[in-house]
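Asker: Show me the folded form of this:
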Amino acid sequence: MGILRRSLLLGVPALMLLLAGCASAAPRGSAPKVAQIPTPSASQTGLSQSLLALQADYVNLYKEVSPSVVQISTSQDLGSGIIFNVQGDIVTNNHVANGLKSFTVTLSNGKTYPGTLVNNFPGDDLAVIHINASGLHAATFANSSQLQVGDIVMAIGNPLGFQSSATDGIVSAVGRTVSEPNGVTLPNVIQTSAPINPGNSGGALVDLEGQVVGIPTLAALDPQLGSSQAPGIGFAIPSNVVTDIAGQIVKYGKVVNSNRAFIGVDVEQVTNNQGQPNGVLVVKITRSQVSQAGLKVQDVITSINGQATPSVQDLTDALANLSPGQKVKLAVTEPNGTKTSISIVLGQLPAGVS
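Answerer: Below is the predicted model:
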């Protein structure tokens, strides 16, 4: 506020000098000329009212949703979470839980509770933590499939430890596939212009109706800025995925149906003589159907359904957009250099596999 006030004050002398210069050209003793300020038109008045109404929506939205957003602290870091139900289950990102079993959970009113891990699902970067507390304000989750580009959203979380902070933006895109630094690929995510900073992870991305449409998870990095955060490009896991995965963990204690495809192999990166990625080496087969289809250890997968897979990440990204039970064709180079094609029915990604 001090900076804004200073700017306004600095502008006054310039304005005064301009008016004084105009006044000096008038005859001595004559009345100064006074500029007529136009009366606001009906359209301008309507616009002001619309902006005030939108501002009121923002204020009410924050008041409604912020009690459902918590801060999750560990011995290493902190992040955010959403109260999933009044029984004390809290959904957050798996990278916020970070392999730990116990946490300190701080509600928006400042009360703290010990939290314990219920379970996680690394494949979708989600985890559920439980606290024993009463009077909790559970969030309401929207149907994220109805989101449209241009929808206004607010991100509520604890960026850099500033508890219960809010930023706003729009839905910039839907259906993105993004990869996290740890190699986890997230399909069908929401891209938003609402600033996503460290500590926002696991928090709430909400629409103007106060419903959670996604969980802010990561921000894009700009190589031209020294791999620092690119402003206005953040990504959130859609609420339909959140309610499905967290709901299974709450109900069964684990994920029983991931709806994510996988081949059933452990792989390593292959490079060519120039050190460039050149395919994905099969080092272990974990699903019997894969062996039955003809894929063997030491085979190199070079494409799936015609999509080149020079790197492990390329293969992971391709699988993220396929479905369990789908039949795919793998281009394979055998150890003796023979190139062949193998058809495989994809399995379902089990819990604990990313």
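
Asker: going forward, measure contacts between C-alpha atoms and count neighbours the same way
Answerer: Fine.

Asker: quick one: A236 from K296, how far?
Answerer: 37 Å (Cα to Cα, to the nearest Å).

Asker: host element of I3?
Answerer: helix 2-24 (DSSP states H and E).

Asker: buried sites along that helix?
Answerer: A23 (16 or more other Cα atoms under 10 Å).

Asker: ok so, going back, which of A236 and K296 has more residues huddled nearby?
Answerer: Set A236 next to K296 and count neighbours by other Cα atoms under 10 Å: A236 wins out with 27 against 19.

Asker: dump the residue contacts of that one.
Answerer: Applying Cα atoms under 8 Å, 6 or more residues apart in numbering, we find A236 in contact with 189-192, 205, 214-218.

Asker: ok, for it, nearest residue in space, not its chain neighbours?
Answerer: Spatially, and ignoring its direct neighbours in sequence, A236 is nearest to P216 (4.1 Å; Cα to Cα, 6 or more residues apart in numbering).

Asker: Equivalent analysis for L61, please.
Answerer: Per Cα to Cα, 6+ apart, closest to L61 is G210, 5.5 Å.

Asker: contacting residues for that neighbour?
Answerer: Residues in contact with G210 (Cα under 8 Å, 6+ apart) are 61, 64-65, 140.

Asker: For the stretch 201-350 of the chain, just list every one of the strands.
Answerer: 204-206, 212-222, 228-238, 261-262, 265-271, 277-285, 300-304, 307-308, 327-333, 339-345, 347-348 (DSSP state E, counting those that start in this stretch).

Asker: tell me the most buried of the ones you listed?
Answerer: Between the strands of the stretch 201-350 of the chain, strand 204-206 has the highest mean count of neighbours, a mean of 31, where neighbours are mean count of other Cα atoms under 10 Å.

Asker: what residues does that strand touch?
Answerer: With Cα under 8 Å, 6+ apart as the criterion, strand 204-206 contacts 69, 81-82, 153-157, 212-216, 236.

Asker: one more to line up against the first:
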Amino acid sequence: MDVSRGHARTPRRLLPLTAAACAAALVGGCSADGDAPVRERSTQAAAPLAANDLQDDYRAVIKNVLPSVVQIDAANSLGSGVVYDAAGHIVTNAHVVGQEKNFEVTAATGGQPVTARLVFSYPEQDLAVIRLTSVPQGLKPAKFGDSAAVDMGQIVLAMGSPLGLSGSVTQGIVSATGRTVSEGRTGGGTGATIGNMIQTSAAINPGNSGGALVNLNSEVIGIPTLAATDPEMGGGSAAGIGFAIPASMVRTVADQIVKDGKVTDSGRAALNITGRTVLDDDYEPAGVAVVEAPANGAAGRAGLRPGDVIIRLGDTDITTITSLSEALASLRPGDKVTTTYVRGTATRKAEVTLGEM
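Answerer: Okay, here's the model as predicted:
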């Protein structure tokens, strides 16, 4: 699948029932006056009430979270961001900030733009933190939720500035979790391979990147980052398939940047090699050739050296640099993994203790 930039279950609200209505629901057809069943009338009445309740929930979430969402204008790009703390730190995507150092930030609720400066960009996870030179009144830090509690079917709202339309909100569900997605380098992408992403049906369009994916508890559960593209549509976005970086990873990266001005512990596994994709005799991708393998790196310590071609990592076939990155995205530094590689005409295996990116 090509991509481009862009269990906190909320309890169901139960409608109050009178004793008579409860009895009617149980026996399925009694009524006080012998006319139409009470159950039928109460069901018809419940539908618009339930819809109104959900609508009220949406409005409450938008009122709570939108003051924590901003539009970020850089010299060559436009995106969104989420207020991280009261000191004016804003978390966004690395591909939104690009190579820029200075930005104009406008609250989704309106007001005059405020200048901001880059604190640190971490393209490997497509995250960045910028800081406002002054914090406008009414801007408030977002509340981040528990990524581990996110589940399929959960209703979510995406907030940001799609196509420059500041303060826009789209609605959908969590359609999958645990996705590993690779971002292209075209159009300003970082080329990052990101694991454990949230897939959502909420519309993610250019400008949504860096904004907020929010549950009905008014918690940010992810940062919308990518939208799937359909090659058969000329690279246009595939409707209803977007991806967000989970809140747990956002907090891990942002906390380090705010505290230390950089990422000091990525938590991401690496073989510590420089590699390139190689082709077979039919010009099909056939593995990753090791270009450099420092002796103190994970692969080097396990005996791999330049010229070796990695063809398997654990149970995963490796054909390209991207497939290697995706395999590593599901692992952690310190994990031991059997690496299959070709040296000359011989196929060999080595147990590699993974390093850190």
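
Asker: Do you know the score for how well these two fit?
Answerer: The TM-score (TM-score structural alignment, normalised by the length of the first structure) is 0.85; 310 aligned residues with a Cα RMSD of 1.4 Å.

Asker: related to what we said a few turns ago, tell me the one of the contacts of A236 of the first structure nearest A133 of the first structure?
Answerer: Nearest to A133 of the first structure out of these is I215 (Cα to Cα; 22.6 Å).

Asker: Verify the stated contact: the closest one with G202.
Answerer: Yes. Judged on Cα atoms under 8 Å, I215 of the first structure makes contact with G202 at a distance of 5.5 Å.

Asker: what's the longest strand in the second structure?
Answerer: strand 168-182 (DSSP state E).

Asker: What span of the first structure is that one aligned with?
Answerer: Using TM-score structural alignment, the residues of the first structure aligned to strand 168-182 of the second structure are 165-179.

Asker: Mean distance between the matching stretch and the second structure after superposition?
Answerer: When the second structure is overlaid, stretch 165-179 of the first structure sits 0.6 Å from its aligned residues on average, using mean Cα distance after the TM-score superposition for the first structure.

Asker: which outside residues touch that stretch?
Answerer: Counting by Cα under 8 Å, 6+ apart, residues outside stretch 165-179 of the first structure touching it are 62, 147-159, 185-195, 317, 320-321.

Asker: ditto for stretch 215-222 of the first structure
Answerer: 92-93, 155, 180, 196-197, 200-205, 227-231, 233-239, 242.

Asker: And the residue nearest the centre of the first structure, how far from V312 of the first structure?
Answerer: The structure's the first structure has its C-alpha centroid closest to A236; by Cα atoms, centre = their mean the separation is 2.1 Å. Distance from A236 of the first structure to V312 of the first structure, counting by Cα to Cα: 23 Å.

Asker: what does I342 of the first structure give?
Answerer: I342 of the first structure sits 18 Å away from V312 of the first structure, going by Cα to Cα.

Asker: Could you tell me where stretch 237-252 of the second structure falls in the first structure?
Answerer: So stretch 237-252 of the second structure sits over residues 229-244 in the first structure, by TM-score structural alignment.

Asker: and if you look at stretch 302-317 of the second structure?
Answerer: The aligned range for stretch 302-317 of the second structure is 293-308, by TM-score structural alignment.

Asker: tell me how far the ends of the matching stretch are from each other?
Answerer: End-to-end distance for stretch 293-308 of the first structure, by Cα to Cα: 20 Å.

Asker: swap in stretch 129-148 of the first structure?
Answerer: 31 Å.

Asker: Same check on stretch 149-161 of the first structure?
Answerer: 30 Å.

Asker: repeat for stretch 337-357 of the second structure
Answerer: The first residue of stretch 337-357 of the second structure is 16 Å away from its last residue (Cα to Cα).

Asker: cool, and stretch 66-85 of the first structure?
Answerer: Note: stretch 66-85 of the first structure ends 15 Å apart using Cα to Cα.

Asker: do the same with stretch 159-170 of the first structure
Answerer: End-to-end span of stretch 159-170 of the first structure (Cα to Cα): 19 Å.

Asker: Buried residues, it. List them.
Answerer: Applying 16+ other Cα under 10 Å to stretch 159-170 of the first structure flags 159, 161, 163-164, 166, 168-170 as buried.

Asker: Repeat that for stretch 122-140 of the first structure.
Answerer: Result for stretch 122-140 of the first structure [16+ other Cα under 10 Å]: buried residues 122-131, 136-140.

Asker: Could you single out the nearest of these to G247 of the first structure?
Answerer: V128 (9.3 Å).

Asker: contacting residues around the closest one?
Answerer: Residues near V128 of the first structure by Cα under 8 Å, 6+ apart: 89-92, 117-120, 246, 249-250.

Asker: Could you save the residues you listed as TSV and add columns showing distance to N336 of the first structure?
Answerer: Output for those, formatted as TSV (distance: Cα to Cα, whole Å):
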residue	distance to N336 of the first structure
D89	53
I90	52
V91	49
T92	47
L117	48
V118	47
N119	44
N120	41
A246	46
I249	45
V250	49
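
Asker: Among these, which one lies nearest to T106 of the first structure?
Answerer: I90 (11.5 Å).

Asker: Now for R332 of the second structure: which residues touch it?
Answerer: 267-269, 354, 356.

Asker: And it, what's its match in the first structure?
Answerer: In the first structure, R332 of the second structure lands on S323 (TM-score structural alignment).

Asker: just A227 of the second structure next, same as before
Answerer: Checking TM-score structural alignment: A227 of the second structure goes with A219.

Asker: which residue packs closest to that match, ignoring adjacent ones?
Answerer: Per Cα to Cα, 6+ apart, closest to A219 of the first structure is G234, 4.2 Å.

Asker: thought Y84 of the second structure was touching I90?
Answerer: Yes. With contact defined as Cα under 8 Å, Y84 of the second structure reaches I90; the gap is 5.2 Å.

Asker: ok, these two, which is more surrounded?
Answerer: A count of neighbours by other Cα under 10 Å puts I90 above the other of Y84 of the second structure and I90, at 31 against 26.
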